[in-house]
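Enquirer: no sequence on this one, just coordinates:
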């Protein structure tokens, strides 16, 4: 590992130009930082938005109280959000979500049970449910019962019965194909799918 110093952002470099406490103009700052006036203006707008600078008049900036504190504490200004995203992501009402709800209610079920519970009348969901049950089975959430539900035809071996053995909560787990893992939002963790 190298002990290289972290790269200082444009915002930090611009803020440090105000260490003398005086007001500075865009052209003067652009010349001392060897950058364009537009870049200085854009960076100053960011610093104003965060409360580090104030605009005394068009094209002229002054250090604010928060900016003075940042300079004395030698704070590095980085890009990115100011805090966690407070808006909860809306969960989509998918077939797999409805099927998961059906599994949690029934505990023991067949594919036909889940299709009747979760069907929205749009298209066939047999292959989707079959893949989802296979993923849940490999992740240890669902097991196939030894006993089958009798089929309709006399020669039918019957329908597979599944049992939910790992109910972690109301939000359906999602298979992440790129990692081959099952992400469980209820546990906030990835569960491996054994082949």
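Expert: Yep, it's here. Please read all numbers here as calculations on a predicted model, not as lab measurements. Residues are numbered from 1 along each chain as shown.
Enquirer: Please make it C-alpha for all contacts and neighbour counts, starting now.
Expert: Noted.
Enquirer: Around residue 99, how many other residues sit close by?
Expert: By the measure other Cα atoms under 10 Å, the count of residues near residue 99 is 23.
Enquirer: three-state assignment of it?
Expert: Assigned with DSSP: H, G, I helix; E, B strand; the rest coil, residue 99 falls in the helix class.
Enquirer: OK, contacts around it?
Expert: Going by Cα atoms under 8 Å, 6 or more residues apart in numbering, residue 99 touches 114, 115, 117, 118, 129.
Enquirer: between those residues, which is nearest residue 14?
Expert: Among those, residue 129 lies closest to residue 14 (Cα to Cα), at 56.4 Å.
Enquirer: Give the helix, strand or coil label for that closest one.
Expert: Going by three-state DSSP: residue 129 is helix.
Enquirer: Second structure follows, compare the two:
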């Protein structure tokens, strides 16, 4: 694409990333980009308009992630099962939801995960229990996962932490 447009690959990556953040393109697989429905409308009616990045919202107080984040900060060391009672009355608080949030936090350095020593007879990691420890505490507001950028946005520090 850089030969066709005459632009550098770095410039094209930056522009495509901005378009993805704005919700105008998706990346179905590495190196492939596709216009979303909003991208098609934009191209048809206003192709020269500047792209404004989406505002990243803070998690709502009382949401599953907010409650899990608060529990993580209090417990400091936990398993996913330890966090289930925190969100028991909330329909969105499943083991998978909490697990996905912990994996995101671990990828970005907020948590450190260690498999429990007594569980060494398990044949693979899928059946082993992982214990997490807080590695980075930045404040009371839970970080928000930004899928388009594969990063966490931390409202406490104002920075994006890439996985």
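Expert: Structure received. Just so it is clear, the structure is predicted and the values come from calculations on it, not from any experiment.
Enquirer: Superposing both, give me the TM-score.
Expert: The TM-score (TM-score structural alignment, normalised by the length of structure 2) is 0.54; 99 aligned residues with a Cα RMSD of 2.2 Å.
Enquirer: which of the contacts of residue 99 of structure 1 still touch in structure 2?
Expert: Here is what carries over to structure 2 from the contacts of residue 99 of structure 1, by both residues aligned by TM-score structural alignment, their matches' Cα atoms under 8 Å: 114, 117, 118, 129.
Enquirer: Tell me the residue in structure 2 aligned with the third one.
Expert: Right, residue 118 of structure 1. Matched to structure 2 by TM-score structural alignment, residue 118 of structure 1 sits across from residue 87.
Enquirer: which residue packs closest to that match, ignoring adjacent ones?
Expert: Distances taken as Cα to Cα, 6 or more residues apart in numbering place residue 93 nearest to residue 87 of structure 2, at 5.2 Å, with adjacent residues excluded.
Enquirer: what helix or strand does the one you found sit in?
Expert: Here residue 93 of structure 2, judged by DSSP states H and E, is contained in no helix and no strand.
Enquirer: Quick check: it vs residue 32 of structure 2, distance?
Expert: Taking Cα to Cα, to the nearest Å as the measure, residue 93 of structure 2 falls 34 Å from residue 32 of structure 2.
Enquirer: between these two, which one's more packed in?
Expert: Neighbours per residue (other Cα under 10 Å) separate residue 93 of structure 2 from residue 32, with residue 93 holding more: 20 against 8.
Enquirer: Give me the nearest residue to the residue nearest to the spatial centre of structure 2, chain neighbours excluded.
Expert: Centroid-nearest residue in structure 2: residue 145, 2.5 Å away (criterion: Cα atoms, centre = their mean). Once flanking residues are discounted, residue 145 of structure 2 sits nearest to residue 152: 4.4 Å by Cα to Cα, 6+ apart.
Enquirer: I'd assumed residue 144 was in contact with the one you found.
Expert: Yes: taking contacts as Cα atoms under 8 Å, residue 152 of structure 2 lies within contact range of residue 144: 5.4 Å.
Enquirer: quick one: stretch 43-52 of structure 2 aligns where in structure 1?
Expert: Using TM-score structural alignment, stretch 43-52 of structure 2 finds no match anywhere in structure 1.
Enquirer: returning to what we had before: could I get the contacting residues of the match of residue 118 of structure 1?
Expert: Residue 87 of structure 2 neighbours (Cα under 8 Å, 6+ apart): 64, 67, 68, 93, 94.
Enquirer: do you know how far residue 143 of structure 2 is from residue 81 of structure 2?
Expert: Taken as Cα to Cα, the span from residue 143 of structure 2 to residue 81 of structure 2 is 21 Å.
Enquirer: Same check on residue 134 of structure 2?
Expert: Going from residue 134 of structure 2 to residue 81 of structure 2 by Cα to Cα gives 16 Å.
Enquirer: Then residue 45 of structure 2?
Expert: Between residue 45 of structure 2 and residue 81 of structure 2 the distance is 50 Å, computed by Cα to Cα.
Enquirer: out of the two, which sits in the busier spot?
Expert: residue 81 (15 against 9).
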